[in-house]
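[1] need the 3D shape of this:
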Amino acid sequence: MIIDLPDLAAMDALGARLAEKLQAGDVVALSGGLGAGKTTLARAIIAALGHEGDVPSPTFTIIEAYEDLEVPLVHADFYRLEDPSEVLELGLDDYREGAALLAEWPDKAGGFTNEQGCLSITLKIVGEGRRAIIDPGVNWVSRWS
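    Prediction:
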């Protein structure tokens, strides 16, 4: 499925749609080049789940946990990982217990497409806007249509 996102309002609407369908145990894998909108979409999802205030990019901390949302959430940015084995050192599985995961740069963490609860979104810059290419995993197919 392809969704054009011509402006920030469209990105916020997609974030709200995702938040509405998100469940603990899910992974939303956000791929795309630098500046494609991964963090912007993650912020829209986090806001739609009820977070008020700033949402820092986890580029340097790698993992930010939001335990008090409608669906507890872990926002991770794996850009700085040099090897997927580093995910074990981060204790990601502990963070994920009972929470959904927003994963930026998922390939650097070994990917999550083998998980049934993974919704893969690739963002591309198209003119002044963005395009989201969405590939729902098994557990997302019925929720996404």
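[2] contacts and neighbour counts: CA atoms only from here.
    OK.
[3] touching, D26 and L101? I think so.
    Yes. Under the criterion of C-alpha atoms under 8 Å, D26 makes contact with L101 at 6.2 Å.
[4] this one as well, want them side by side:
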Amino acid sequence: MTEESFPSEAVLPDAEATEALGARIAVLMRPGDLVLLEGPLGAGKTTLVRGLVTALGGDAGEVCSPTYVLLESYAVRSGGIATVHHADLYRLRGRPTAPWDEVGLGDVIEDPTAVTAVEWPESWEWLGGQGARVLRVRLDYRDDARTAAVGWETDDGA
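    Next up is the predicted model:
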């Protein structure tokens, strides 16, 4: 799959479709990539991460929302990617600057063998790693389904 064949928008009628989108995103991932997940509560951000982790060879049963612990890491085995780090910054909304050390995000985004998925990144100036490829996913509701808008923020996204 290439960036050209990847939909910039998708309708996700159920949780399975959201997980499938995560699996499609997994195909595009390289070690060091960042996935920024935006959207309201219950939009499917953690469900998408479950699909990503599963497609990269991890255990879907381990994936849960890290809202209270802020950061979870899942062992995977695919294409040089050894770990998916999953941060949920919801509880840190409204702070003038993100306390990266509190979350541990500063260390994990520099992990050269990992993909890092971050829920609720929009409240802070992003402090991504040097040269990291960044994929932004905006999940939302429309009628009886969820929607996703997906796009690379960097020039070398495919």
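[5] what residues are up against the most centrally placed residue in the first structure?
    For the first structure, the residue lying nearest the average C-alpha position, counting by C-alpha atoms, centre = their mean, turns out to be L102 (3.0 Å). For L102 of the first structure, the set of contacting residues under the criterion of C-alpha atoms under 8 Å, 6 or more residues apart in numbering consists of 27-30, 42, 73-76.
[6] can you tell me which two in those are farthest apart?
    L30 and L73 (14.5 Å; C-alpha to C-alpha).
[7] who's more crowded, those two?
    For L30 of the first structure and L73, the more surrounded residue by other C-alpha atoms under 10 Å is L73, and the numbers stand at 29 against 25.
[8] alignment lookup: that one to the second structure.
    Aligning on TM-score structural alignment places L73 of the first structure opposite V84 in the second structure.
[9] next, that match: secondary structure please.
    Recorded secondary structure, V84 of the second structure: strand (DSSP: H, G, I helix; E, B strand; the rest coil).
[10] and the residue nearest to the centre of the first structure, that's in a helix?
    No. When three-state DSSP is applied, L102 of the first structure is found to be strand, with no helix at that position.
[11] quick check: the residue mapped onto it from the second structure vs W126 of the second structure, distance?
    Under the alignment by TM-score structural alignment, L102 of the first structure pairs with A117 in the second structure. Relative to W126 of the second structure, A117 of the second structure is positioned 13 Å away (criterion: C-alpha to C-alpha, to the nearest Å).
[12] next: R146 of the second structure.
    If you go by C-alpha to C-alpha, the gap between R146 of the second structure and W126 of the second structure works out to 26 Å.
[13] check V63 of the second structure too.
    Distance check for V63 of the second structure against W126 of the second structure: by C-alpha to C-alpha, it reads 24 Å.
[14] neighbour-wise, which of those two wins?
    Residue environment comparison for V63 of the second structure versus W126 gives the larger neighbour count to V63, 19 against 10, counting by other C-alpha under 10 Å.
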